[in-house]
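Undergrad: Got a sequence here, can you build the structure:
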Amino acid sequence: MLHYKRILLKLSGEALAGEDGYGINSAMLERYAEEIKEAREMGAQIALVIGGGNIFRGMSEAAANMDRVQADYMGMLATVINALAFQDALERKGVFTRLQTAIKMEQMAEPFIRRRAVRHLEKGRVVIFGAGTGNPYFTTDTAASLRAIEIEADIIVKGTRVQGVYDSDPEKNSHAEFFADISYQDVIRKNLRVMDMTAITLCSENTLPIVVMNMNEKGNLSRLLRGEKVGSLVHG
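TA: Prediction:
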């Protein structure tokens, strides 16, 4: 019996870069695809949003002198590149997928249509959402929250390189405090870097819980789906 039936998994673009720091690390891509395959075989319905920071980020130093709207559109295209790579990795493992984008790209993806996305999930396909919300000034965190609400996901799973939510970066501060259970309000009040504030507010207003966990630890996603305590739970 699954504890969460329908989930939206949010991964950063940097996660795909692995130790390379840039681009797509094939070993990381394979590892994440295997985790998703295992979760899918358990019967979970899985949607996926991937950032684009491993290729281009609208708020990065590289975009400092660019028009913000233009830079954000470039960032959206970066998420589509990652989404295509992830789709290929999953389908090579025998997982049926659909890629839907917020910006029309008919030759490579379906346009985002909520009812169609839900139907794909019900048929057992992993649905990958690319191009963020399709609008500048919004992050892929916000896109993940929005899509999760639209498809009526049970939870957002934010996959990171650390165990969950801390009061500071545990990779830089060995004394960082870990929060196993925390409210939306405390995340906002303490200005914790779980997701951006627009995304947190969306989740709070729609009572959509968030689990932040280490996606690099093998089997974590499957354990979460079985109801085991993994990572940090953000809720009302």
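Undergrad: switch to C-alpha atoms for all contacts and neighbour counts from now on
TA: Noted.
Undergrad: Strands of this structure, start to end?
TA: Applying DSSP state E to the chain gives strands spanning 6-11, 45-50, 97-101, 110-111, 126-130, 155-160, 165-166, 178-179, 181-183, 210-214, 232-235.
Undergrad: Out of those, the one nearest Leu77 is which?
TA: Proximity to Leu77 (CA to CA) singles out strand 126-130 among the strands of the chain, at 8.2 Å.
Undergrad: what's the angle between the closest one and strand 45-50?
TA: Orientation check (axes from the mean of the first three to the mean of the last three CA atoms, to 10 degrees): strand 126-130 against strand 45-50 gives 20 degrees.
Undergrad: What lies in contact with strand 126-130?
TA: Applying CA atoms under 8 Å, 6 or more residues apart in numbering, the contact partners of strand 126-130 are 40, 45-50, 76, 79-80, 83, 87, 95-102, 112, 117, 120-121.
Undergrad: just to revisit the earlier point, of the strands of the chain, which approaches Ala148 most closely?
TA: strand 6-11 (5.8 Å).
Undergrad: Show me the helices in this protein, by range?
TA: 13-17, 26-41, 68-92, 114-122, 140-150, 184-189, 197-205, 220-225 (DSSP state H).
Undergrad: elements contacting the last one?
TA: The reference is to helix 220-225. Using 3 or more CA pairs under 8 Å, 6 or more residues apart in numbering; DSSP states H and E as the contact test, the elements touching helix 220-225 are helix 26-41.
Undergrad: Please generate a structure for the following sequence too, so the two can be compared:
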Amino acid sequence: MGQSHSTSQQRPRAELLYDLVSIGNVVAIKALWREGTSLEWIDREGRTPLILACMNPELIHVAKTLIELGAHVNAYRPGAHAGTPLHHAVKEGLGQSVKLLLSHGANTLVRNDDFQTPLDVARVKGCANVVRALEKHVCYFSGWFREFYGPSFLEALAPKLLSGTIWVVVIPFGPSDSTRPLKMELIIYRTLQDVRPRSVIALWKVKIEKPDFHQKEPALTIVDQFTKTRYKLTSTIEGDKQQLQRLHNACLGIPQI
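TA: Alright, predicted model coming up:
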């Protein structure tokens, strides 16, 4: 007992708590916390106890404990290998840790020193389940759509031949700010297994044409006047105007109810 007392005299208790995280000693972590020990000690690489716990799948019970004790879920640490606990969990491809952090208010829109959000990191990492979990948490809309390609006069003749199914997601670009309108992005994937989008459309830079809901099969048309690219999307279920309306609302920054 005397030895552990002298050890705690030589080193800050917060550093001791940090070391207890790596060996998963929850009982000792709680004991130090009850004595008023900080949960936010930083090691040389800028990691807090929670960041450390979120980098190892075997320490998810420790991460849970630290969050329950009040560890800062969005604590940001600068530097080349830094970011928030969410950035680190994503970088390691740890789906359970990502879901834990999201359920406790982790901010998905924070950018690290490389200007990457956790979602950007997940796409680089190539972890489809983490990409989907982050998108599901932050998106205003996601779902399957049919996209028309080729000249518009041919669409009426061969709609099935000149269209393909895509997965679309609408997410905010950057944090919400009451003084400015929300910027939205439309992200297109070929399949649900893809981590890298086929297209990312900055919706504040394009012309969004409202669907004509009087038509039998209305479509949402988005025109990028700079690149002259035209996207024309319709529901996968013929005449499903409700889904199209929800997509149109999301593109305008109106969240689903």
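Undergrad: Just the TM-score for the two chains, thanks.
TA: Once superposed, chain against chain, the TM-score is 0.24 (TM-score structural alignment, normalised by the length of the first structure); 102 aligned residues with a CA RMSD of 6.1 Å.
Undergrad: Kindly compare burial across the helices of the first structure and name the winner.
TA: helix 13-17 (a mean of 25; mean count of other CA atoms under 10 Å).
Undergrad: Would you mind measuring from Leu233 of the first structure to Val211 of the first structure?
TA: Leu233 of the first structure sits 5 Å away from Val211 of the first structure, going by CA to CA, to the nearest Å.
Undergrad: ugh, typo on my part, it should be Leu11 of the first structure
TA: Taking CA to CA, one finds Leu11 of the first structure at 12 Å from Val211 of the first structure.
Undergrad: what touches both of those two?
TA: Any residue near both Leu11 of the first structure and Val211 by CA under 8 Å, 6+ apart counts here, and that gives Lys158.
Undergrad: quick one on the thing from earlier: how about JSON lines for the helices of the first structure, with distance to Ile128 of the first structure added?
TA: Formatted as JSON lines, the helices of the first structure follow (distance: least, CA to CA, whole Å):
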{"stretch": "helix 13-17", "distance to Ile128 of the first structure": "14"}
{"stretch": "helix 26-41", "distance to Ile128 of the first structure": "12"}
{"stretch": "helix 68-92", "distance to Ile128 of the first structure": "7"}
{"stretch": "helix 114-122", "distance to Ile128 of the first structure": "9"}
{"stretch": "helix 140-150", "distance to Ile128 of the first structure": "10"}
{"stretch": "helix 184-189", "distance to Ile128 of the first structure": "26"}
{"stretch": "helix 197-205", "distance to Ile128 of the first structure": "18"}
{"stretch": "helix 220-225", "distance to Ile128 of the first structure": "17"}
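Undergrad: how about these, which one is nearest Arg6 of the first structure?
TA: helix 114-122 (8.2 Å).
Undergrad: Residues contacting the closest one, please?
TA: For helix 114-122 of the first structure, contacts defined as CA under 8 Å, 6+ apart pick out Gln45, Ile46, Ala47, Arg98, Gln100, Val126, Val127, Glu150, Ile151.
Undergrad: isn't Thr234 of the second structure right up against Glu147?
TA: Yes: Thr234 of the second structure is within contact range of Glu147, at 6.4 Å (criterion: CA atoms under 8 Å).
Undergrad: More neighbours: the two, which one.
TA: For Thr234 of the second structure and Glu147, the more surrounded residue by other CA atoms under 10 Å is Thr234, and the numbers stand at 25 against 22.
Undergrad: and the more buried one, what helix or strand is that in?
TA: Here Thr234 of the second structure, judged by DSSP states H and E, is contained in strand 229-235.
Undergrad: what comes up buried for that strand?
TA: Buried positions in strand 229-235 of the second structure, judged by neighbour count with 16 or more other CA atoms under 10 Å: Arg230, Lys232, Leu233, Thr234, Ser235.
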